[in-house]
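*Asks:* Sequence first, then the predicted structure, then my questions.
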Amino acid sequence: MAMSTLESLPNEILINIFEKYINGVDIIIAFIDQQNQRFNGLIMQCRHHNFNFVNCQKDCFHYCINFLPNYIGKIKKLVLSDHNTPGQISTFLLRFPLLHNFRNIHRLSINFNAETVSWIRIRNALRSLSTTNIHTLIINVIHMERPSRLNYINYDMFDLQSIKRIDLLSDISYDDWGLLPTLFSKIEHLTSIRMSCDFQYLCSILQNAFHLKYLNVRLDSSSLSRFFKPYQHTNDSIISIPVLHTFLLSFQSTDPTTFEKLAYYLRRMPALRRLDIKAHGALLDANAWEALLQTSLPQLTHFRLKTTTSCINNIELENILASFETPFWITKDNFYLIVTKHKYLDTKTLHSYKLQVDNEDEFNQPVIQWWIVPFRNRLDDIPTSDIISFGISGVVRSLSQYYYFNNIEHLVIYDMNEGFSNWILKYINYSQIKYLDISYIDKESNIIALLLLQLKNIISLRIDYQHLVTYKNVYLENNHCMKYLDISVNKHNFNEEDIMMIAQLFPRIEHLIINTNMLENVPLLENYIPHLCSLTSNIIDESFRRYKSYERRLWVDNLRQKFQVSFEFAIDNGMTIWIDQAALNESYWQNK
């Protein structure tokens, strides 16, 4: 059968593809002004487009926003991100400071660093959405200096009349909820990390959330700001939270909430079908949970009670595990207690593909050991479905043969031998692994080489540069479509030969993190790595990590004065630059 080409497809199918399956950025780059009048006409007939600027090359970004006014009224989904592309959002909002002309926008996602874009610009853009029918807002922010500024953004989102879903993720807590309860009535889906209030006050807010169906929140009641005090609610007159069907709730280990208080509010959620609790020791009473679940929550089909070894000691662990091995729990196929042990690492390097706003949450760190009850004497992948970050450390016998990990995306290897390799290939769906960190391994190993041959879908790799050289033949054989490469573990050479090798191994590389004194060769990247979107260089001294916000700003301003060309950069573990020809030709590199 002859293979169809895009040109051979009928107009109706092409319009459907343009509207639903192709990023608007790719449509503009690939089709606009390419002397194909048919495609140009069909694109103009489309009723809506989706534009996702995440990881967009700087030249492509500027090219696209020049054409964007032609499609502005048809944009249904818009995604902007400063991560690995510092200055993208400030550039976009300089061109489109108000968003009211995006009249058909349904979903807006803004992933921003408050050090590279003014929070006032973000506020003005959000408030201008009041004349649209915006349904979903996803705001992901790091380095917001003052909680009060985040509170203002919070109010602006909830005040939008058409809004139904809000996801607000931040690396600081926001704590002024005084005006929000009356605004909750229209919200159906809420994800909120680091809410600075106690559980009782959260539920007092929810009694106004008549339409809330999904709630995912991590309480941070111990995080107090200078400006506000956390609210304490004492009225237990809540009648019902009627349509909430999914509740994901995370407590701090020091949270004072008792089981009785938690149970009181859970009984007022009659439609609850899924309940996930990340708990401290006071909430791990198997008998109390059994009594609650036998008499309440009749619709509940999915229950996960999760904790970590930092919340309980070894003696408590044995007793708690035994208390959940009863006939009640064994007969509930989808009810589990899951205890995990995690190993902390620098999550900014592990998750180099996205802004990381919740580094303090232990559950975001790689799992290196686990205990799951009740034990069902079968190869079980149900209780492990939520584990996406995994660490290989210790001895093989600590790894169970009764659980299969189907959704592991991030794999960190601290130690490796043949037993570990065989276990990974048998009990982990390794085709799902996309982010691999082998930077902690000191010695070269044939086992690592064999494992790398199996992991064919890796898009992000953190590795010592010398090990990269050692295993280069593995990557040449696999022809990986690597997008993120972090070789900043130790100081390394960065000669033209090194750059050529990286380009040969990973021809589609988009983000590169280096740690070198040979920055004068940075301009050579333009010749060898044409798809490079961003470069992060470890120029940060140890004193910078201890700076307060004012000292940090002075340091960054002093660095900025060293550049001849004005461009944005982000400072975290290193200096990240959104790459274009002007940035690569900057004289700063020659003066280092």
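*Replies:* Alright, I've got the coordinates. Residues are numbered from 1 along each chain as shown.

*Asks:* CA only for contacts and neighbour counts going forward, please
*Replies:* Fine.

*Asks:* check which helix or strand covers Asn50.
*Replies:* If you go by DSSP states H and E, Asn50 is part of strand 49-52.

*Asks:* nope, Leu525 is what I meant
*Replies:* For Leu525, the element it lies in under DSSP H and E is helix 525-528.

*Asks:* Against which helices or strands is the helix or strand immediately after the strand holding Asn50 in the chain packed?
*Replies:* Sequence-wise, the next helix or strand downstream of strand 49-52 (DSSP H and E) is helix 58-67. Applying 3 or more CA pairs under 8 Å, 6 or more residues apart in numbering; DSSP states H and E, we find helix 58-67 packed against helix 24-31.

*Asks:* let's see 10 Å
*Replies:* helix 24-31, helix 88-95 (3 or more CA pairs under 10 Å, 6 or more residues apart in numbering; DSSP states H and E).

*Asks:* Would you mark the buried spots in the first one?
*Replies:* Going back to what we said before, that points to helix 24-31. Applying a neighbour-count criterion of 16 or more other CA atoms under 10 Å, one finds Gly24, Val25, Asp26, Ile27, Ile28 buried in helix 24-31.

*Asks:* hold the first one in mind and look at this next one:
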Amino acid sequence: MSVTKLESLSNEILLYLIEYYINGVDLFISFLNQLNNRFDALIYRSKRFYFDFTSIRKSEFNICMNILPRYHHIITSLTLSERDTPGQIHSFLCSFRSFEQFKKLRRLHLDFDANSVDLIDEALHSILKTRIHTLSIKGKNVRSLFEFNCVLLAILTLTRIQRFYLSVDIQPVFCYFPSLNLIYLQYLTIEGRGCTWNNVEQILKYAVHLIYLNVRIIEESLNSIESINDQENNYQLLTKLHTLIFEFIDDYSSITFDKLKYYFNLMPNLYQLEITDTAGQYRSMNNWKILFQTSLPLLKKFIFKIGRLFLSNENISDMLASLEDSFWIEKNNYQIYFITHDYTDDDNIILYYYPIDARLNRNNCQNKYENNLQVWSIGQHAMKQSYSQIDSIVNLYHSGKSCLLPTEHYFNNVKHLEIDHLNSFSFEWMTKHIDLSNITELVITHTDHNSNIIGLLIECTTSIISLQIHLKQLISLRKILMTINKSVQRLDISIDRHSFRKKDIKIISYLFPSIEHLKINTTKLDNLPFLTIYLTSLRSLTFKFVYSFKTLMRNIRQEQLNHILCPDNQYLLTQSKQSITLWIDQSTFQQHIWRSFQSVHKQQSTKRELSEVHLSKCICC
């Protein structure tokens, strides 16, 4: 069978592909003025484009910015992201200060750092003058924006937003606005710092056409909450609500199960319910059983994640005993997990799971403190499957030091896998109980120094896009990996401080030639210019310091840093607590830039060492 070429397709099909399926970035970079007059004519005839600038090369972004003014009025979907490309949104808004210019824009996705985007306030205000129906906002340092909450409420109230995703480092406020109008809102997700229960009540009161609601509830409100009796005349039935996800984090003791029950009674057609209960407040399985039988007759899928930290062994035994009821055993799509949780530096929440399968007979509980996957393994009921398929766990942490591993579970949808103390036994377990072909993000921390096992794991995870690993472990893979991995785009070798030699760069380029984003941890920056020779696909570089970056920044003003790293404003950077990320191009690796910066860094490091010596002498005196 001959392979169908793109050129053999009809103009009608090609035009449809251009307008609905091909990213405008690819059209401008790979098609326009690159193939033939026919394709150029089809692009000129197109009446709509979508553009996703996520992780774009800086040089390609500049090309698009030069061409975009001729086509911006027919863009229907736009994604701008500063993840790994700091300064992208700032550069875009310098050319297009208002989204009002995009007359056909219906979908907008923004991922920004408010500290590095001077024009974001004006841009957010301009959304009010658009006809956008899908909006996604993910931001850091949002508290520095002027009246962000007011702008947010105005967007939801005065526009026809139907789908809204929000993840910022402040809590949005939906309370105390009597004119709040959310009648067009159908899909709402609030992550990041989440919101208070009072805000959730306002959402349930005014967004009467919700189909999907996913909210992280960080804490209870400090203000008094209306009693249920006062609310009964103020809420309508949420007949369209299909999926509800509540993630309760931290202190929410005033939100009783009865209060939850009141709102569940407003959702007669609820199909899927997911509850994360980090404090174990809603652990009574009997309460859930009665609720489902009396108020949620159409519920087909229930996922309950309950905090392990606040549960006693007696609490766990009571829960497991309740799950022996035939009601739970018959529910194949009801899943219950014990969890622990932790926070990342950017306010994301990591959940570690302890699966429980209600279809297994659990009449005894063994406490295994060293387990990262807590499992109660007793004799089974008659089951059709030997493994319990778990598809609701996307992020999984696994340690080779666990003395007990689950044998009856199969994790078929894990995307992010973190491995600690990898050894031959844990690798064998993973090959049997995790679908490694689905892994896109792999983190390997401590190992038993067996490079062969690491090589086998990387070869099994054929779809990984992101890899975090020690540099020494990576170097040892040079003679072990049988095939070159072209799928890895993000490489993080910053776990430990290391020297960054030219030889190391060559090995990385050999093993992972398609690296686009690299994170290192070194004070030796003089070899960085070799990156442009060996890692030709590289788009961003993040580097850590052995000394506190915060201390360094107290002594180096932002203007001085920009002057050193950004001569003639050729590229921009973003800063975190101990690292710098650069959106790179050819000029980034000019040798004199890194010599200047490294000399400043060494000066500040020497000052710190002298200061510590002086302090120690004072203490001794």
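*Replies:* Now that the structure is in, tell me what you want to look at. The structure displayed is predicted, hence computed values, not measured ones.

*Asks:* The helix holding Leu525 of the first structure: which residues count as buried?
*Replies:* Residues of helix 525-528 of the first structure classed as buried under the neighbour-count rule (16+ other CA under 10 Å) are Leu525, Tyr528.

*Asks:* Kindly report the same for stretch 551-565 of the first structure.
*Replies:* Going by neighbour count (16+ other CA under 10 Å), the buried part of stretch 551-565 of the first structure is Val556.

*Asks:* hmm, who's touching it?
*Replies:* 115, 544-547, 549, 566-571, 575, 582-583, 585-589, 591 (CA atoms under 10 Å, 6 or more residues apart in numbering).

*Asks:* cutoff 6 Å now
*Replies:* Identification of contacts with stretch 551-565 of the first structure by CA atoms under 6 Å, 6 or more residues apart in numbering yields Tyr588.

*Asks:* same question, stretch 241-260 of the first structure
*Replies:* Here stretch 241-260 of the first structure makes contact (CA under 6 Å, 6+ apart) with 207, 212-219, 268-269, 271-280, 283.

*Asks:* how about a cut-off of 7 Å?
*Replies:* Contact with stretch 241-260 of the first structure is made by 199, 206-207, 210-220, 268-280, 282-283, 311, as judged by CA atoms under 7 Å, 6 or more residues apart in numbering.

*Asks:* Next, the distance between the ends of that stretch.
*Replies:* Distance between the two ends of stretch 241-260 of the first structure: 18 Å, counting by CA to CA, to the nearest Å.

*Asks:* try stretch 521-536 of the second structure
*Replies:* For stretch 521-536 of the second structure, the first-to-last residue distance is 21 Å (CA to CA).

*Asks:* in it, what counts as buried?
*Replies:* 521-523, 525-532, 534-535.

*Asks:* cool, and stretch 475-492 of the first structure?
*Replies:* By neighbour count on 16+ other CA under 10 Å, the buried set for stretch 475-492 of the first structure is Tyr475, His480, Cys481, Met482, Lys483, Tyr484, Leu485, Asp486, Ile487, Ser488, Val489, His492.

*Asks:* what do we get in the second structure for the fifth one?
*Replies:* Which is Lys483 of the first structure. Mapped onto the second structure by TM-score structural alignment, Lys483 of the first structure lines up with Gln489.

*Asks:* what's the distance between that match and Thr76 of the second structure?
*Replies:* Distance, Gln489 of the second structure to Thr76 of the second structure, by CA to CA: 28 Å.

*Asks:* With Asp448 of the second structure instead?
*Replies:* Asp448 of the second structure is 51 Å from Thr76 of the second structure, by CA to CA.

*Asks:* related to what we said a few turns ago, what range in the second structure matches the following helix or strand past the helix holding Leu525 of the first structure?
*Replies:* Of the helices and strands lying after helix 525-528 of the first structure in sequence (DSSP H and E), the nearest is strand 534-537. On the second structure, the counterpart of strand 534-537 of the first structure by TM-score structural alignment is residues 540-543.

*Asks:* With the first structure overlaid, how far apart is that stretch on average?
*Replies:* Mean deviation of stretch 540-543 of the second structure relative to the first structure after superposition (mean CA distance after the TM-score superposition for the first structure): 0.5 Å.

*Asks:* neighbouring contacts of that stretch?
*Replies:* Contacts of stretch 540-543 of the second structure (CA under 7 Å, 6+ apart): 84-85, 516-522, 579-584.

*Asks:* Tell me which residue of the second structure lines up with Glu418 of the first structure.
*Replies:* Applying TM-score structural alignment, one finds that Glu418 of the first structure aligns to Ser424 in the second structure.

*Asks:* and if you look at Lys456 of the first structure?
*Replies:* By TM-score structural alignment, Lys456 of the first structure lines up with Thr462.

*Asks:* what's near enough to touch that match?
*Replies:* So Thr462 of the second structure contacts Ser437 (CA under 7 Å, 6+ apart).

*Asks:* Contacts only, for Asp159 of the first structure.
*Replies:* Contacts for Asp159 of the first structure (CA under 7 Å, 6+ apart) come out as Leu183.

*Asks:* where's the alignment partner in the second structure of it relative to Ser179 of the second structure, distance?
*Replies:* Asp159 of the first structure maps onto Thr157 in the second structure, with residues paired by TM-score structural alignment. Distance of Thr157 of the second structure to Ser179 of the second structure, computed by CA to CA: 9 Å.
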